[in-house]
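Colleague: below: sequence and its predicted model.
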Amino acid sequence: MIRNVTVYCSSSNVAPEPYFACAARLGRGLAERGMGLVFGGGHVGLMGRTADAVMQYGGTVTGIIPRFLEEREVAHYGISELVVVETMHERKMKLTEWGDAFVILPGGFGTLDELMEIITWKHLGHHRKPILLLNCEGFWNPLLAFFRRIADDRMVNGDYDSYYTVCSTPEEVFDILDAIKKPAC
């Protein structure tokens, strides 16, 4: 069983509304399934919307935020637990360790960094946890095309797409999460 899901996503408050709706449906569904949310600890953007939805529907939320972002008043204090760490690297390690699966919503450079790191770590055998790209409104299509390009150019093995699953809706994410037993690390 998946107990906690790490979600990587945007901190932008001006992202397109369909991404916010997708984040809210994801948060609600996690709570309804008794799956805890582990996330970057911010109250802004898709991060905040996901966390708020989990809390609204009675779920558990653990945020992990570096001190410098907490001090900028970006921290979400209305969640179950907020862990303040010293560095971004420490945050990323905890986000990776504390989740049994990863769901990646639309996001910017930070989200891309986190996504690439967990895919690389899976490729290197550091973990075997599910990675689910939530492709709201086709957001990840250009990146998926780039992945095909680097495979076509033989920069990665042809089985690169076995490291992740692309889902178009939160409901597809839940179908996969509901079917998975807790993965080994």
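Modeller: It's in.

Colleague: rest of the way, CA atoms for contacts and neighbours
Modeller: Fine.

Colleague: so what touches stretch 83-92?
Modeller: With contact meaning CA atoms under 8 Å, 6 or more residues apart in numbering, stretch 83-92 is reached by 40-41, 62-68, 70, 114.

Colleague: which residues in this structure form helices?
Modeller: In the chain, the helices defined using DSSP state H lie at 17-32, 45-56, 67-71, 88-98, 109-123, 141-152, 170-179.

Colleague: any buried residues in the fifth one, and which?
Modeller: Yep, that's helix 109-123 we're talking about. 111-112, 114-115, 118-119, 122-123 (16 or more other CA atoms under 10 Å).

Colleague: and the residues you listed as CSV, adding distance to residue 81?
Modeller: Compiled in CSV, these are given as follows (distance: CA to CA, whole Å):
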residue, distance to residue 81
111, 21
112, 25
114, 21
115, 24
118, 23
119, 27
122, 28
123, 31
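
Colleague: now residue 168: how far from residue 40?
Modeller: 23 Å (CA to CA, to the nearest Å).

Colleague: the more surrounded of the two?
Modeller: residue 40 (29 against 17; other CA atoms under 10 Å).

Colleague: on that earlier part again, how about CSV for the helices of the chain, with distance to residue 163 added?
Modeller: Listed next are those as CSV, based on distance: least, CA to CA, whole Å:
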stretch, distance to residue 163
helix 17-32, 21
helix 45-56, 24
helix 67-71, 31
helix 88-98, 15
helix 109-123, 6
helix 141-152, 12
helix 170-179, 14
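
Colleague: need the winner for burial among those.
Modeller: helix 45-56 (a mean of 25; mean count of other CA atoms under 10 Å).

Colleague: what does it contact?
Modeller: 8-15, 19-20, 23-31, 37, 39-43, 60-61, 76, 79-80.

Colleague: try this one next to it:
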Amino acid sequence: MTDIRSLCIYCGSGHGNDPVFTETAEALGHLLAAENIRLVYGGGSVGLMGTVARAALAKGGQVTGIIPQFLVDREVMLPEVSELIVTLDMHERKRLMFEHSDAFVALPGGIGTLEEVVEQMTWAQLGRHKKPVMLANINGFWDPLVSLFEHMSASAFIRPGFELSYGVATSVDQILPKIRKRVAQIQALEDARPKTDAVPLERL
């Protein structure tokens, strides 16, 4: 993997109470289209989910929506996406979102967004993948989570050899450069070390 061709966006099915969250989702959708990077997301048409997908489509981008059948009505599935996959359950949805994506970004969102991005961090921590994971820390939204991770490390629940591998971006224009830097870092480690070695990455 030398560059990203698809990016999974985790984000809220609401807009939150800060207009910058919606502005950020729209700007990111436009950016992915301009960079010819496929957006992979949860398939809904509401909240930040709908904003980022419509923004990418409006600029000619490619969008893959992956949604479980029971959420088709609740999240008001967006039918105009380039590719729509309806799954049997959440487990299949998350697996397919992982398989279709080269990297992951969490915009502001609720407990579902938190669960999805932390799961990717956990899989990376356990050596199941080396795909970049990025928190889009818009207006400090993810600061409490980053502080919690630091508290876990200080309390010796995140131990040496099992460090979390993730990045933090505070604006849209930082996201792709930081992800690409991490891709290059991962590739360099892959080239230099046996594939069985687990090498922690410094947080960007």
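Modeller: The structure has been received and is ready for your questions. Please read all numbers here as calculations on a predicted model, not as lab measurements.

Colleague: give me the TM-score for this pair.
Modeller: Once superposed, chain against chain, the TM-score is 0.93 (TM-score structural alignment, normalised by the length of structure 1); 184 aligned residues with a CA RMSD of 1.9 Å.

Colleague: follow-up on the earlier one: nearest to residue 178 of structure 1, of the contacts of stretch 83-92 of structure 1?
Modeller: Set against residue 178 of structure 1, the nearest of the contacts of stretch 83-92 of structure 1 by CA to CA is residue 62 (20.7 Å).

Colleague: do you know how far that closest one is from residue 105 of structure 1?
Modeller: 17 Å.

Colleague: who has more neighbours, those two?
Modeller: The neighbour comparison of residue 62 of structure 1 against residue 105 (other CA under 10 Å) goes to residue 105, with 27 against 22.

Colleague: how near is the alignment partner in structure 2 of the more buried one to residue 43 of structure 2?
Modeller: When structure 2 is aligned by TM-score structural alignment, the residue opposite residue 105 of structure 1 is residue 107. Distance from residue 107 of structure 2 to residue 43 of structure 2, counting by CA to CA: 15 Å.

Colleague: what of residue 185 of structure 2?
Modeller: Counting by CA to CA - residue 185 of structure 2 and residue 43 of structure 2 are separated by 31 Å.

Colleague: sorry, back to before: the match of residue 105 of structure 1 contacts residue 13, doesn't it?
Modeller: No. Residue 107 of structure 2 lies out of contact with residue 13 (CA atoms under 8 Å); the separation is 11.0 Å.

Colleague: so where is stretch 85-92 of structure 1 in structure 2?
Modeller: By TM-score structural alignment, stretch 85-92 of structure 1 lines up with residues 87-94 in structure 2.

Colleague: farthest residue from the center of structure 1?
Modeller: residue 153 (28.3 Å; CA atoms, centre = their mean).

Colleague: over in structure 2, tell me which residue corresponds to that residue.
Modeller: Checking TM-score structural alignment: residue 153 of structure 1 goes with residue 155.

Colleague: cool, and residue 137 of structure 1?
Modeller: In structure 2, residue 137 of structure 1 lands on residue 139 (TM-score structural alignment).

Colleague: can you report how many residues neighbour that match?
Modeller: Neighbour number of residue 139 of structure 2 under other CA under 10 Å is 13.

Colleague: OK, contacts around it?
Modeller: By CA under 8 Å, 6+ apart, residue 139 of structure 2 lies in contact with residue 170.

Colleague: residue 60 of structure 2 against residue 33, yeah?
Modeller: Yes. At 6.1 Å, residue 60 of structure 2 and residue 33 qualify as touching, with contact defined as CA under 8 Å.

Colleague: roughly how far apart are residue 70 of structure 2 and residue 116 of structure 2?
Modeller: 18 Å.

Colleague: returning to that earlier point: list the residues that contact the match of residue 105 of structure 1.
Modeller: Neighbours of residue 107 of structure 2 in contact, by CA under 8 Å, 6+ apart: 9-12, 21, 25, 135-138.

Colleague: relative to residue 9 of structure 2, how far out is it?
Modeller: Residue 107 of structure 2 is 7 Å from residue 9 of structure 2, by CA to CA.

Colleague: what is in contact with these two at once?
Modeller: Joint contacts of residue 107 of structure 2 and residue 9 (CA under 8 Å, 6+ apart) do not exist.

Colleague: follow-up on the earlier one: closest to residue 173 of structure 1 among the contacts of stretch 83-92 of structure 1?
Modeller: residue 114 (18.6 Å).

Colleague: map that closest one across to structure 2 for me.
Modeller: Counting by TM-score structural alignment, the partner of residue 114 of structure 1 is residue 116.

Colleague: give me every residue that touches that match.
Modeller: Here residue 116 of structure 2 is in contact with 10, 94 (CA under 8 Å, 6+ apart).
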